[in-house]
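K.L.:
Sharing a model that was predicted from the sequence below.
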Amino acid sequence: MIRYKAIISYDGTDFSGFQRQPRQRTVQEELEKTLQRLNSGQAVVVHGAGRTDAGVHAYGQVVHFDLPQARDLEKLRFGLDTQTPDDIDVISVQEVSEAFHARYNKHYKTYEFLVDIGRPKNPLLRHYATHFPYPLTLALMEEALPDLLGTHDFTGFTAAGSSVINKVRTIKAAELRFDKDKNLLVFTFSGDGFLYKQVRNMVGTLLKIGTGRMPVSQIKTVLETKDRTLAGPTAAGNGLYLKEIIYEE
């Protein structure tokens, strides 16, 4: 068997997330259906670097899969790209060692979160940015962001339903940019892994800090107490993008 690594992007609007689910349309299932056609009807299992929830988008999701023989890489990429639905794009395909695993090889992920702060909201962004209509003080959020950096137990930023026991993660970058022309806030987070809805809960907390309804110190409080009820609401998934995954050698 030959192992292939692919980088894909997708518009998550009409997907129930990345991972295969009964009676739901998912990115994994669409990729597997296409690979089965390209593999003479034989089933192919796709492994993703991480799950994305319903409505969440990706610029740089990484997957791997095995095929019984070597393929021309560009022909394989082209076949996948043209035979998957239009809301999936296959950016690149490469042959990798059988030891490579998209999920378990050590890597860092970068997520972006877009918030439309225009009033009225931009209807063209309704699937691609979370609208937030309340006045915000950017300086308050910028002051709070550094408190997320480093290695912490992020239990307080995890949604109920997470089965992960170890909730310690390291965030190495947390940034906020304001695109004045588009009335967009762009949050960027890079780390060694993120818990279920962690990014959306961090953004929800930062936005509440930005309104002045939570103190700048609230990030520290949530990390110290590990109490989810002290964090802000979960921001909607339509603003979230899996931007990039970098593997360590």
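P.N.:
Now that the structure is in, tell me what you want to look at. Numbering: from 1, shown residues only.

K.L.:
Please make it C-alpha for all contacts and neighbour counts, starting now.
P.N.:
Fine.

K.L.:
For E112, identify the helix or strand it belongs to.
P.N.:
In this assignment (DSSP states H and E), E112 forms part of strand 107-116.

K.L.:
Name the residues of that strand that are buried.
P.N.:
Residues of strand 107-116 classed as buried by neighbour count (16 or more other CA atoms under 10 Å): H107, Y108, K109, T110, Y111, E112, F113, L114, V115, D116.

K.L.:
continuing past it, what's the next helix or strand?
P.N.:
Next along the chain after strand 107-116, taking DSSP H and E as the criterion, comes strand 130-131.

K.L.:
dropping in the other structure now:
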Amino acid sequence: MFRYKAIIAYDGTNFNGFQRQLNGRTVQGELEKTLSKMANGQAIIVQGSGRTDARVHALGQVIHFDFPEKRPLERMRFALDTQTPEDIAVKEVEIVDETFHARYLVQEKTYQFRLDIGKPRSPFRRHYASYYPYPLDLEKIQQALPDFLGTHDFTSFCASGSSVEDKVRTIYEAKMTIANEDEIIFTFRGDGFLYKMIRIIVGTLLKIGNGRLPADSIPKIIAAKDRNQAGPTAHPEGLYLVHVGYEALDNE
């Protein structure tokens, strides 16, 4: 068996998430069906760098799988890219050591969250940006963002249903970019993120920008370790997994 690492992108609109489920269409499920066909019916298991929820997108999700045949890399990439559904793209493929694991060796992840603030809303972005129709003070949001940087217990920003006990994470980058007059992009880079953590962070920042929380409230919310202290969970369609970093491979 040969271990392949692949970087994939997908439009999460019509998926129930990345992880295989008993019911519902998933990215992992579609990839495994295609790979099994390519392997003449042999079951192929795909491992991802992490889960993404329903309607969440990816520009740089990383997967690995063991395949019984060593193929030229572009041939493998092209076959996988063209035989998977049109809402999945396979960007890169390489053969890696059998010790590589897409999930367990992750060093950092980068996510972006796109927010449509246009009036009226754009019908063409409805699946690719979360819409927020209310007034926002962007200076207050900018003031609050640096308070997320560093190592903290992010229990207040973790949705219920998580089985993870250690909720300490380190955020290296938290910034807001005004893409144009109708769209804002949040970027978060860290060593890992909890269940729905980024969507809760964005929901909290929007509450600050709308004047319903003070701009200096983030340290208090973090210290409380109480999900009820943070803002609502932002809608999933604005969230993108942009990059997954591996120290040994990426030299990051």
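P.N.:
Arrived safely, thanks for sending. These numbers come from a predicted model, not from an experiment.

K.L.:
that older thread, show me what the strand holding E112 of structure 1 is in contact with.
P.N.:
With contact meaning CA atoms under 8 Å, 6 or more residues apart in numbering, strand 107-116 of structure 1 is reached by 122, 125, 128-132, 183-193, 199, 203, 239-248.

K.L.:
ranges for the helices of structure 1?
P.N.:
Secondary structure of structure 1 (DSSP state H): helices at 27-38, 73-83, 138-144, 198-211, 218-225.

K.L.:
For the longest one, name the packing helices and strands.
P.N.:
If contacts are counted by 3 or more CA pairs under 8 Å, 6 or more residues apart in numbering; DSSP states H and E, helix 198-211 of structure 1 sits against helix 138-144, helix 218-225.

K.L.:
can you give me the angle the last one makes with helix 198-211?
P.N.:
Read that as helix 218-225 of structure 1. Comparing the axes of helix 218-225 of structure 1 and helix 198-211 via axes from the mean of the first three to the mean of the last three CA atoms, to 10 degrees yields an angle of 130 degrees.

K.L.:
For helix 218-225 of structure 1, list every residue counted as buried.
P.N.:
Q218, I219, T221, V222, L223.

K.L.:
got those as a markdown table, with distance to A58 of structure 1 columns?
P.N.:
Shown next, in a markdown table, are the buried residues of helix 218-225 of structure 1 (distance: CA to CA, whole Å):
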| residue | distance to A58 of structure 1 |
| --- | --- |
| Q218 | 29 |
| I219 | 26 |
| T221 | 31 |
| V222 | 28 |
| L223 | 28 |
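
K.L.:
re earlier: how about the helices of structure 1, which one is nearest T234 of structure 1?
P.N.:
For T234 of structure 1, the closest of those is helix 198-211, at 4.6 Å, according to CA to CA.

K.L.:
Just the buried ones among the contacts of strand 107-116 of structure 1, please.
P.N.:
128-132, 184-193, 199, 203, 239-245.

K.L.:
hmm, back to that, closest to T82 of structure 1 out of the helices and strands packed on helix 198-211 of structure 1?
P.N.:
Among these, if distance is taken as CA to CA, the winner is helix 138-144, at 42.2 Å.

K.L.:
distance between that closest one and the chain's centre?
P.N.:
Distance of helix 138-144 of structure 1 from the chain centroid (CA atoms, centre = their mean, to the nearest Å) equals 23 Å.

K.L.:
I appreciate the help and will end here.
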